[in-house]
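*Asks:* how would this look folded up:
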Amino acid sequence: MKITMIGTGYVGLVSGACFADFGHDVVCVDKDAGKIAAIESGRMPIFEPGLDKLVGDNAASGRLTFTTDLDAGVKGAEAIFIAVGTPSRRGDGHADLSYVYAAVREIVEALDAPAVIVTKSTVPVGTGDEVERIARELKPDLDIQVVSNPEFLREGAAIGDFKRPDRVVVGTTGSERAIAVMSQVYRPLNLNQAPLMFTGRRTAELIKYAANAFLATKITFINEMADLCEAVGAEVQDVARGIGLDNRIGAKFLHAGPGYGGSCFPKDTLALVKTGQDYDAPIRIVETVVQVNDLRKRAMGRKIVKAMGGDARGKTIALLGLTFKPNTDDMRDAPSLAIVQALEDAGARIVAYDPEGMEIAAPMMPKVVMAKDAYEAADGADAVVLITEWDIFRALDLKRLAAAMTGTALIDLRNIYPAGEIEAAGLDLSRVGG
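*Replies:* As a prediction, the model looks like this:
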């Protein structure tokens, strides 16, 4: 089957490469000629473990190709996926669908045979209806079916998530042809017995937002429990384990920290809040989650200053980890951004190290000095702060770290280290929720 993927961002490139690895013939289309040239030369626009090899292998086999020519890219395709950005719209927080609708118009203008247009981008409820309206308006006599197929990929584990999904959600209006095409697209997953879930199109669009909002709520809940634990003298990791062992709750997304960030949770929770308001069905829980998470990131800056005796002016603070999570170079809405701003406002000098995110982070935090490793970052520092739980930070030589520092404060915002190990190295530990 020939599949066309419009957009070579995170979702488009990972999905296109995985479909090609399933044996489909995939053409990835992007207007950015520089990005296409870079991918073809083996340079990925994002950091995702295993993606460079997956793309390279499938490009070498001829199953995966790249082009800036959309007209040529869609010719003969049975399924055309739209995987362009849907950022929060400036001013009101709604998802900006301008890239989606522009892609739809170009796709339909180029089509001369029946096809299924699939929205892979995260889009609000009702977007598929508008996509269908545009298609009908431009080519009323052509059989174009519109399907919603939301992605559920975790950055840092996207290839495994795509190939071994918990479920594949496909939203249609009941078209037998659309169902047949999408069943063929995902047929290779039959061996893994991945559930292929067909729903109404609006239902599929809402499932994506509901899933992300629920996970964001779990994160925010345990973060507030962490604050309560600190106030009453309890241990949040034990609380999380105690409730997570309940099968009705589950252990995932119950790790207290500095708040959620990334490309999905912040914009998707905000978009869901706006959708609820538009339909006069406000989602008060999610509204509170958004507010609490925004406040928490800044509060982490105050927590660090407090651990330093309440005064950070003129002092040097080393930050370990800048990306919103490990195994990605994504800095979008990363807690480190708010933390850096709070510490700079408090008069601190910041030195940082991140295994993958420094190139992207540097222009976002121009006053921060970037180090070559954790120990260089800690050299002369009054405090060290663990922000992102990269594997490389899980087995630091704590005595070497302490010897490099001027001060003794270690603030662990991911609860990586037991108190005993920190104390044995001669450092003073400040944790989250304990």
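*Asks:* Only C-alpha atoms from now on, for both contacts and neighbour counts.
*Replies:* Fine.
*Asks:* who touches residue 430 in this structure?
*Replies:* With contact taken as C-alpha atoms under 8 Å, 6 or more residues apart in numbering, residue 430 is in contact with 307, 409, 410, 411, 412.
*Asks:* Checking my notes, it in a helix, right?
*Replies:* No. Assessed by DSSP: H, G, I helix; E, B strand; the rest coil, residue 430 does not belong to a helix; its assignment is strand.
*Asks:* between the contacts of residue 430, which is closest to residue 74?
*Replies:* When the contacts of residue 430 are ranked by distance to residue 74 (C-alpha to C-alpha), residue 412 comes first, at 49.8 Å.
*Asks:* got the residue ranges for the strands in the stretch 301-434 of the chain?
*Replies:* Taking DSSP state E, counting those that start in this stretch as the test, the strands found in the stretch 301-434 of the chain are 316-320, 349-353, 369-370, 383-386, 409-412, 428-431.
*Asks:* what packs against the third one?
*Replies:* Taking 3 or more C-alpha pairs under 8 Å, 6 or more residues apart in numbering; DSSP states H and E as contact, the helices and strands that strand 369-370 lies on are strand 349-353.
*Asks:* Can you give the distance from the strand it packs on to the centre of its chain?
*Replies:* With C-alpha atoms, centre = their mean, to the nearest Å as the basis, strand 349-353 stands 24 Å off its chain's centre.
*Asks:* now what about that strand, what contacts it?
*Replies:* Contacts of strand 349-353 (C-alpha under 8 Å, 6+ apart): 314-322, 340, 343-344, 367-374, 377-378.
*Asks:* how about a cut-off of 6 Å?
*Replies:* Contact with strand 349-353 is made by 316-321, 368-371, 373-374, 377, as judged by C-alpha atoms under 6 Å, 6 or more residues apart in numbering.
*Asks:* before we go on, could you also do this sequence so I can check it against the first one:
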Amino acid sequence: MRIAMIGTGYVGLVSGACFADFGHHVTCIDKNDEKVAMLRSGGVPIYEPGLDLLVQRNVREGRLEFATDLTDAVRDADAVFIAVGTPSRRGDGHADLTYVYTAAEEIAAAMDGYTVVVNKSTVPVGTGDEVQDIIAKARPDAEFAVVSNPEFLREGAAIDDFKRPDRVVVGAETEKARTVMREIYRPLFLNETPILFTSRRTSELIKYAANAFLAMKITFINEMADLCEQVGANVQEVARGVGLDNRIGSKFLNAGPGYGGSCFPKDTLALTRTAREAGAPARLIETTVEINDTRKRAMADKIVKAMGGDVSGKTIAVLGLTFKPNTDDMRDAPSLDIIPALQKAGAKIRAFDPAGRHEAEKLLTDVEFTSGPYLCAEGADALVIITEWNEFRALALDRLKDAMSGKVMVDLRNIYTPDDVRSHGFDYVSVGR
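*Replies:* Have a look, this model is predicted:
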């Protein structure tokens, strides 16, 4: 099938490249000339393991193209995916749908023949209705359908998630549209992937509900970690004991500095706004948002306390800046709250991240960036692990200790075993243990 993918951000580029790898012909459209030129030459503008090779292979084999104008691609397409950004709107927290509505207007002007318009972007309930109205108003003669097909990609594992998903959710109101979507996802039938066909509004809500539930699990175990610290329990063993219950499961029960990234903060906030406007406030989600925001700031206090209550003039080495490993995404990363709070308390910050430096430099000031963990630790009074990159899981602790001036290690991801780190002479602090 012929697919047009509007937007070459995280969702659009990964989805477009994977659809092409399934054998479809895909044209990804972006108005940024420099980005399109990079993609045509085999480069990718985001860090995602394996994505560069996937793009290069499908460009070389003629299944994946890039363009700055959508006219030709939309005119020839069986399905047009809208995969543009929906950032939180300033002031009220709602998803900003400006780019979605603009894409709908441009699709309406270009499409020719029956076309399925697919919302791949994360959008509030009812957005599909709005997109349908926009297109119908602009092209009352057009034959089309609007479908919701939310993405469930984990940054750092997006290609595998797309090709071997837990499920595919499709919200379509007509059998003709469902037939097109079945053909697009037919390669997944071989893996017996569950494909849930439902109404458009239900599909839109599934995405928000799933992310909100996962955010609640993270927040729950973080609160249990605080309790563990007060009563002398071990949150990792609590999480294991709870997670072995197959009604609960073990995923997303890792205590840490709070959730971040492109989805959870934005989607939980948008869901609470939608729920309040609908007269059905989601109080659990509202509380989750509040607790998570507070937790990030509290992590700075934890570090200060570990250093004796005063960090003025002291150097703190920070390992990991992105919100999670295997991505360069800094959106709502805990480091963006923790580092400024430590700087406000008088600390000097030196940092290293395997992939996030370029993005971090845009968002953090007065930070000395280094090229490796041991250079980062050189002469530092304390070392703090914020992101659990694999590179940090087996550091030579003796070498680390020799490089530092102080002996405080604060492990906000519980990577290490307390007794092991302390045996190397560190004053070790972790989360919930």
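*Asks:* Just say which of the strands of the stretch 301-434 of structure 1 is most tucked in.
*Replies:* Greatest average neighbour count among the strands of the stretch 301-434 of structure 1 goes to strand 316-320 (a mean of 28), per mean count of other C-alpha atoms under 10 Å.
*Asks:* Tell me the helices and strands packed up against it.
*Replies:* Under the contact criterion of 3 or more C-alpha pairs under 6 Å, 6 or more residues apart in numbering; DSSP states H and E, strand 316-320 of structure 1 touches strand 349-353, strand 383-386.
*Asks:* of the contacts of residue 430 of structure 1, closest to residue 158 of structure 1?
*Replies:* Among the contacts of residue 430 of structure 1, and counting by C-alpha to C-alpha, the member closest to residue 158 of structure 1 is residue 412, at 27.0 Å.
*Asks:* Residue 137 of structure 1 pairs with which position in structure 2?
*Replies:* Matched to structure 2 by TM-score structural alignment, residue 137 of structure 1 sits across from residue 137.
*Asks:* Please work out how many residues are found near that match.
*Replies:* 13 (other C-alpha atoms under 10 Å).
*Asks:* Next, the mean deviation of whichever helix in structure 1 runs longest compared to structure 2.
*Replies:* As assigned by DSSP state H, the longest helix anywhere in structure 1 is helix 201-232. Once fitted to structure 2, helix 201-232 of structure 1 is off its aligned match by 0.3 Å on average (mean C-alpha distance after the TM-score superposition for structure 1).
*Asks:* Now do the SS call for residue 21 of structure 2.
*Replies:* Three-state assignment for residue 21 of structure 2 (three-state DSSP): helix.
*Asks:* what do you get for residue 187 of structure 2?
*Replies:* What three-state DSSP gives for residue 187 of structure 2 is helix.
*Asks:* Pull the number of nearby residues for it.
*Replies:* Residues lying near residue 187 of structure 2 (other C-alpha under 10 Å) number 15.
*Asks:* and the gap between it and residue 168 of structure 2?
*Replies:* Separation of residue 187 of structure 2 from residue 168 of structure 2 (C-alpha to C-alpha, to the nearest Å): 12 Å.
*Asks:* ok, back up a step: distance to residue 176 of structure 1 for the contacts of strand 349-353 of structure 1 - can I get that in CSV?
*Replies:* Below are the contacts of strand 349-353 of structure 1 laid out as CSV (distance: C-alpha to C-alpha, whole Å):
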residue, distance to residue 176 of structure 1
316, 63
317, 60
318, 58
319, 54
320, 52
321, 49
368, 56
369, 58
370, 55
371, 57
373, 56
374, 56
377, 59
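*Asks:* Just give me the closest of the residues you listed to residue 388 of structure 1.
*Replies:* Once C-alpha to C-alpha is applied, the member of the contacts of strand 349-353 of structure 1 that ends up nearest residue 388 of structure 1 is residue 321, at 4.4 Å.
*Asks:* Hmm, residue 387 and the closest one touching each other?
*Replies:* Yes. Counting by C-alpha atoms under 6 Å, residue 387 is a contact partner of residue 321 of structure 1 at 5.2 Å.
*Asks:* Please convert the helices and strands packed on strand 316-320 of structure 1 to a markdown table, extending it with distance to residue 394 of structure 1.
*Replies:* Formatted as a markdown table, these follow (distance: least, C-alpha to C-alpha, whole Å):
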| stretch | distance to residue 394 of structure 1 |
| --- | --- |
| strand 349-353 | 14 |
| strand 383-386 | 10 |
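*Asks:* Nearest to residue 154 of structure 1, out of these?
*Replies:* Ranking those by proximity to residue 154 of structure 1 (C-alpha to C-alpha) places strand 383-386 first, at 21.7 Å.
*Asks:* Structure 2: matching residues for the closest one?
*Replies:* Aligned using TM-score structural alignment, strand 383-386 of structure 1 spans residues 382-385 in structure 2.
*Asks:* Have a look at how far, on average, the matching stretch is from structure 1.
*Replies:* Stretch 382-385 of structure 2, aligned to structure 1 and superposed, deviates on average by 0.3 Å (mean C-alpha distance after the TM-score superposition for structure 1).
*Asks:* of all the helices and strands packed on strand 316-320 of structure 1, which lies closest to residue 422 of structure 1?
*Replies:* Among these, the nearest to residue 422 of structure 1 by C-alpha to C-alpha is strand 383-386 (11.8 Å).
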